[in-house]
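# I'd like to go over a predicted model; first the sequence, then the structure.
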Amino acid sequence: MTAQTACEECDHLIDNAVADDGEAIHCPRCHHHISVVHKAPLFAPIAYASAAIMMLVASLMYSFMSFASAGHSVTMNFAQTVRSLIAYGYNELALLLFVTLVIFPLGFLAIIFYLHGAMILNKKPFAARTCLLMLQHSKHWLMVDVFLIGILVSLVKVMGMADVGFGLSFWAFCLFTILLVKTTIVTDLPWLWQQLVSPAKAVEVNDVQRSAYANDYQLCHYCGHLNHLAESVCPRCHHQTHARKDPNLDRVLAFLIASVVLYIPANVLPIMDTSLLGGSDPATIMGGVILLWQLKSYPVAMVIFIASVMVPLAKMVAIAWLAYSVKSTRNYDPQRQLKLYRLTEFVGRWSMIDVFVVAILAALIRIDGLIVIYPGPATVSFAGVVILTMISAMSFDPRLIWDDSHIKENNRS
C-alpha cells in the first residue's frame, strides 16, 4: 500500500497529494481540505493577483475618507493613519498596520504573480522554495478584510456627529479586499509545490487506515511531503521536520499565559480618548460598547462586544481546554475537539477590529479645538492579546487530538 501525503489536522494517510484541475481532495476522516485546484490553476491566480496589486496601489494614492463637522473638514488617506499613530507615539501599532495591510499582502500577491508568471513563460523561478515557504507563513497574517470591517464600524461611530465622504481609495480598497480573498482561494500551495519543486513521492506503508506517525512517517507541515521519522530535514523544502509541533504544549501555554496577562490591562485601561471642546473622555472597550448600546447602535455594539471582549476570552478558554483535553485521561470526541480548534483559529484575527477602529478614528477625527481622538494605552495591550493568542493557536498541533484519542482507546481495550 502507498500514500503520497497525510492530513495536517488528523495525520490520516492520503493516497493523492494534489487534485486535478477543477477538483478537490478532502481528508476522508476529518474532511480537511488537502488540495483544491482551480479550473485554470495557472492563469486565474495571476489574473486576480495582478488586479489586486493595482487596487492596492490605487488605495494608497488617493483620498480614503473625509470628515466634516461645524464647518471644518479633514481628509484621511492610509498613510495618514500610519503617521497619526507614529505622532501619538504608537510606533508598534503603526508598524502592525503597515505590515499586515501593505507589506504582507503586497508580498503575498507579488510572489504569486512571480511564480505563476515564470510558469507561463516556461522559466524556472529563482528561490521557488523560499517563495513558497513565505506564502505559507504570511497567509495567516493578511488582515485586509478585518481592516475593512473596522472601517465600517468606524463609520457607524462617526456618522452621528459629522458628515463622512468616501474617496477613490476607499472603493479601491474594497475591490482590493475582494480580489485578495479570491486570490487566496484560487491559489493551491500543494499544486505549486508539485509544479515548481518536485512531485509528492508515494511511500510504502503497512496500513493506510492508520496515521502517518503509526506507519513511522511524519508529514512536513510546510510542503506536505511525507518523510520517514528518522529524517530531520525535509528533502523537498529543506525545512526542519517534526512529527508534532510542540508535543509537550510548552510553547502553546507560554503564549497563552502571556495573552492572559495582557488581557487585564487591555480591558482596564482606556483604549481611546476623545477630546471634545478641550475636555477629555477616555473610554475602555466595555465603555465603548455601553455607549454604542445607549445610542441604540445595537448591531455595532454587539459586533464590538463579541469581537473585542467575547472572542479573545473564548479563544483563551478554548486553547486552554484543548491543551487540557489532550493531556487528560478522559476520552473526548476528536471530531468535536477539531471543530473547536478550527473555530478558534479562524476567529482569532477578527479581534483586531477594535485596534483598527481606533487607528482609523485617530487619523480621521482631528479638528483642533473642536474634537480630537487619541489612541489609548490599552490599544497596544489588546493588539498583543490578539497576536499572542493567534501564535498560541498556531502552535497547537491538532494531530495531538487524534494521537491522544487512539492512545486512550488502546489503553481501554
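Good, I have the coordinates.
# from here on, contacts and neighbour counts on C-alpha atoms
Fine.
# Buried residues, stretch 250-270. List them.
For stretch 250-270, the buried set under the neighbour-count rule, 16 or more other C-alpha atoms under 10 Å, comprises 251-253, 255-257, 259-260, 262-263, 265-267, 269-270.
# Got another one to weigh against that:
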Amino acid sequence: MSKETTNEARDLKSNSHYSTACGECDVLIFAQTIEAGEHIRCPRCDHHISALGDEPVQGPIATSIAALFMMFASLSFPYLSFSASGNTASMTFSETIRTLLSFGYDQLALLLFITLVVLPIGFLVIVLYLHTCLLLGVKGVAVGMMLKIVRESKPWLMVDVFLIGVLVALVKVMGMADVEFGLSFWAFCLFTGLFIKTMILFDSHWLWHQFYGECRIYHLPNAQTADEADLVLCHKCGQLNPKENARCDRCLGDISVRFKDSLQRVWALLFASVVLYIPANVLPIMDTSLLGVRDPSTILGGVVLLWQLESYPVAIVIFVASVCVPIAKMLAMAWLAYSVHYVDDYNPHKQIKLYRITEFIGRWSMIDVFVVAILAALIHIDGLVAVYPGPAAVSFAAVVIMTMVAASSFDPRLIWDKTSNRKDVVA
C-alpha cells in the first residue's frame, strides 16, 4: 500500500536536514529515503519529486521489454488499408515518414522519425539497461549521461499523441471509404499502453540515488529555500550545490541559480511562434485530390468541413488542439513571463498550475500534423483520390515546437521569487 512520505517529512521539520529542493518553487526538501510504494511531493507547490512503484526494478524491465516487442511488431506489418470504388491502398507505420520525404517535407519526416521511433526506442533501451544493471548488481557505463538524455527527451515522446491522431484520421476517412486495421495498428495500441506504463514506473530521482548514492545532506535550521541557503539545485540529478559552483559536484552538469536568460528566451520564442502562426492558419495544411480536382484546406477550413459533415467530436478535437491550445499556450506563457517581471500581487499557486497545464497540453497540438501525415500515406489511389500535405504543416509544427521550447525555457521558480517572504505562500 502506498505511503505519503510528504507528511513524514513535515513531521521531521525540526531536524532541518535537507538533501534536495523543489525544481519548481525552490523550497528545500527534507532528507529521506524512498522505499517501494512511496512517493515524495513538494510541501509548498505539490510538485512531483519521486514516485516508486511496488516493483521498482522488475516492473520497468518487464514493461520495457514488452513495449520493445510491440514497437518492432508495429513496424513489421500493414498498419491500415483503405478501399474505395474497388481500389485498395495500404500503409505501414514507416510509410507515414516515407510519404513526407517523397513530397519534399524532410523536416516533418525527421520530426516524426525522431519523436515516434528514435526517442521512444532509445528511452525503452535506456530504461531496460539501467534496471538490468540494478538487477544484476553491476555499476553500468555512462549512466549519468543516459539519465540526462531521458530527462531532456521526455516532453518529445509523442506516441500517445500519434495514436490519437490516427483515430482522428480514421474518422475523417470512414466517411469516404472502408478502412481495415492491420496487425501493426493493434501492436501500436499495445505499444502505446506499455510505453506509458514504463514512463510511469521510471523514477530518475531514485535511479540517481541507486547509482550515485544519496545526495549531500545539509543542516539548515533557518532556511526555507535553496536560494536563502546560498545553494543551487542541479535539475539533472537533484543535488544541492554551493552557489559559487559552476558545475554540479555529483553529475558535473552545468548549474545556475536560475535558468540563464529565461525570460528573454521565452519572449523571443513566443514572438517567433506568433509570426509563424499566421502562415500556419492562412496556408493550406492539406490538399485533397478527388478525380483530378484538387481542394486545398486550411486548419479552420477542415474544422468547418468536419462540422458540416456532422463529425462534431472530431471537429471539436481538431479545433481545440490546433486552434485553441496554441493560442491559449502563447497567451499563458506571455502572461507568466509578464507577471513575474511586472506584477507583484499574483497568487503563485494559481500561476504554477497555469504553467503546468501549459507545459502539459502543448505537445497535443501536434495531432493535426500527424493526421496530415497519416492521411497522405494512407489515401493515395492514382486517378481517384489522394491527399497531399500542405505548406502550413511545416509552419504549424514549428509553432508547436517553439511553444514547447518556450515552456521548457521558462524557470517556474521565478514565480515564487517575489513571494518568498509572504507567509501565505511559504510551506
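That came in fine, so what should we check first? Keep in mind that this is a model prediction, so the values were computed, not measured.
# hmm, back to that, mind checking which of the buried residues of stretch 250-270 of the first structure are in helices?
Those of those mapping onto helices are 251-253, 255-257, 259-260, 262-263, 265-267, per DSSP state H.
# The residues you listed into TSV, with extra columns for distance to Arg236 of the first structure?
TSV is the format used below for these (distance: C-alpha to C-alpha, whole Å):
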residue	distance to Arg236 of the first structure
Arg251	26
Val252	27
Leu253	31
Phe255	30
Leu256	33
Ile257	35
Ser259	35
Val260	38
Leu262	39
Tyr263	41
Pro265	45
Ala266	43
Asn267	46
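# The residue most central in space within the first structure and Phe108 of the first structure, how far apart?
Taking C-alpha atoms, centre = their mean, the centroid of the first structure lies closest to His140, which sits 3.5 Å from it. The gap separating His140 of the first structure from Phe108 of the first structure is 11 Å, by C-alpha to C-alpha, to the nearest Å.
# same check, this time on Phe255 of the first structure
Distance of Phe255 of the first structure to Phe108 of the first structure, computed by C-alpha to C-alpha: 26 Å.
# which ones are touching Lys236 of the second structure?
By C-alpha atoms under 8 Å, 6 or more residues apart in numbering, the contact list for Lys236 of the second structure reads Leu147, Lys148, Arg151, Cys251, Gly253.
# rerun at 7 Å
Lys236 of the second structure makes contact with Lys148, according to C-alpha atoms under 7 Å, 6 or more residues apart in numbering.
# And it, what's its match in the first structure?
Using TM-score structural alignment, the equivalent of Lys236 of the second structure in the first structure is Tyr222.
# Let me know the secondary structure of its match.
Here Tyr222 of the first structure is coil, with the state taken from DSSP: H, G, I helix; E, B strand; the rest coil.
# Alignment lookup: Ala407 of the second structure to the first structure.
In the first structure, the residue paired with Ala407 of the second structure according to TM-score structural alignment is Ala393.
# Now that match: closest residue in space that isn't a chain neighbour?
Leaving aside its sequence neighbours, Ala393 of the first structure sits nearest to Glu345 (C-alpha to C-alpha, 6 or more residues apart in numbering; 6.0 Å).
# Equivalent analysis for Lys201 of the first structure, please.
Nearest to Lys201 of the first structure is Gln4, by C-alpha to C-alpha, 6+ apart, at 5.7 Å.
# Mind telling me what that neighbour corresponds to in the second structure?
The alignment partner of Gln4 of the first structure in the second structure, by TM-score structural alignment, is Ser19.
# again, but for Ala24 of the first structure
By TM-score structural alignment, Ala24 of the first structure lines up with His39 in the second structure.
# sec struct for that match, please.
With three-state DSSP as the basis, His39 of the second structure sits in strand.
# That one contacts Thr5, correct?
Yes - His39 of the second structure is in contact with Thr5 according to C-alpha atoms under 7 Å; the separation is 6.1 Å.
# Let me see the ranges of the strands in the stretch 251-400 of the first structure.
Applying DSSP state E, counting those that start in this stretch to the stretch 251-400 of the first structure gives strands spanning 272-276, 279-283, 366-367, 371-375.
# Save those strands as CSV, and put in mean neighbour count and distance to Tyr88 of the first structure too.
Formatted as CSV, the strands of the stretch 251-400 of the first structure follow (neighbours: other C-alpha atoms under 10 Å; distance: least, C-alpha to C-alpha, whole Å):
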stretch, mean neighbour count, distance to Tyr88 of the first structure
strand 272-276, 20, 12
strand 279-283, 15, 15
strand 366-367, 20, 12
strand 371-375, 22, 7
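# what would those strands look like in a markdown table with distance to Ala19 of the first structure?
Output for the strands of the stretch 251-400 of the first structure, formatted as a markdown table (distance: least, C-alpha to C-alpha, whole Å):
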| stretch | distance to Ala19 of the first structure |
| --- | --- |
| strand 272-276 | 49 |
| strand 279-283 | 51 |
| strand 366-367 | 53 |
| strand 371-375 | 48 |
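# Trp171 of the first structure is nearest to which of these?
Smallest distance to Trp171 of the first structure across the strands of the stretch 251-400 of the first structure (C-alpha to C-alpha): 22.6 Å, for strand 366-367.
# against the second structure, where does the closest one fall?
The aligned range for strand 366-367 of the first structure in the second structure is 380-381, by TM-score structural alignment.
# any idea where the helices of the stretch 51-200 of the second structure begin and end?
Using DSSP state H, counting those that start in this stretch, the helices found in the stretch 51-200 of the second structure span residues 58-74, 95-102, 106-113, 119-136, 143-153, 159-174, 183-201.
# Between the ones you listed, which one is closest to Ser297 of the second structure.
The closest of the helices of the stretch 51-200 of the second structure to Ser297 of the second structure is helix 159-174. By C-alpha to C-alpha, the value is 13.6 Å.
# That closest one: average distance to aligned residues in the first structure?
When the first structure is overlaid, helix 159-174 of the second structure sits 0.2 Å from its aligned residues on average, using mean C-alpha distance after the TM-score superposition for the first structure.
# buried residues in that helix?
Buried residues in helix 159-174 of the second structure, counted by 16+ other C-alpha under 10 Å: 159-166, 168-170, 172-173.
# How about stretch 12-27 of the first structure?
Buried residues in stretch 12-27 of the first structure, counted by 16+ other C-alpha under 10 Å: His12, Leu13, Ile14, Asn16, Ala17, Val18, Ala19, Ile25, Cys27.
# Name the pair among those with the greatest separation in space.
Taking C-alpha to C-alpha as the measure, the buried residues of stretch 12-27 of the first structure span a maximum distance of 16.8 Å, between His12 and Ala19.
# Stretch 65-74 of the second structure corresponds to what range in the first structure?
Taking TM-score structural alignment as the measure, the first structure aligns residues 50-59 with stretch 65-74 of the second structure.
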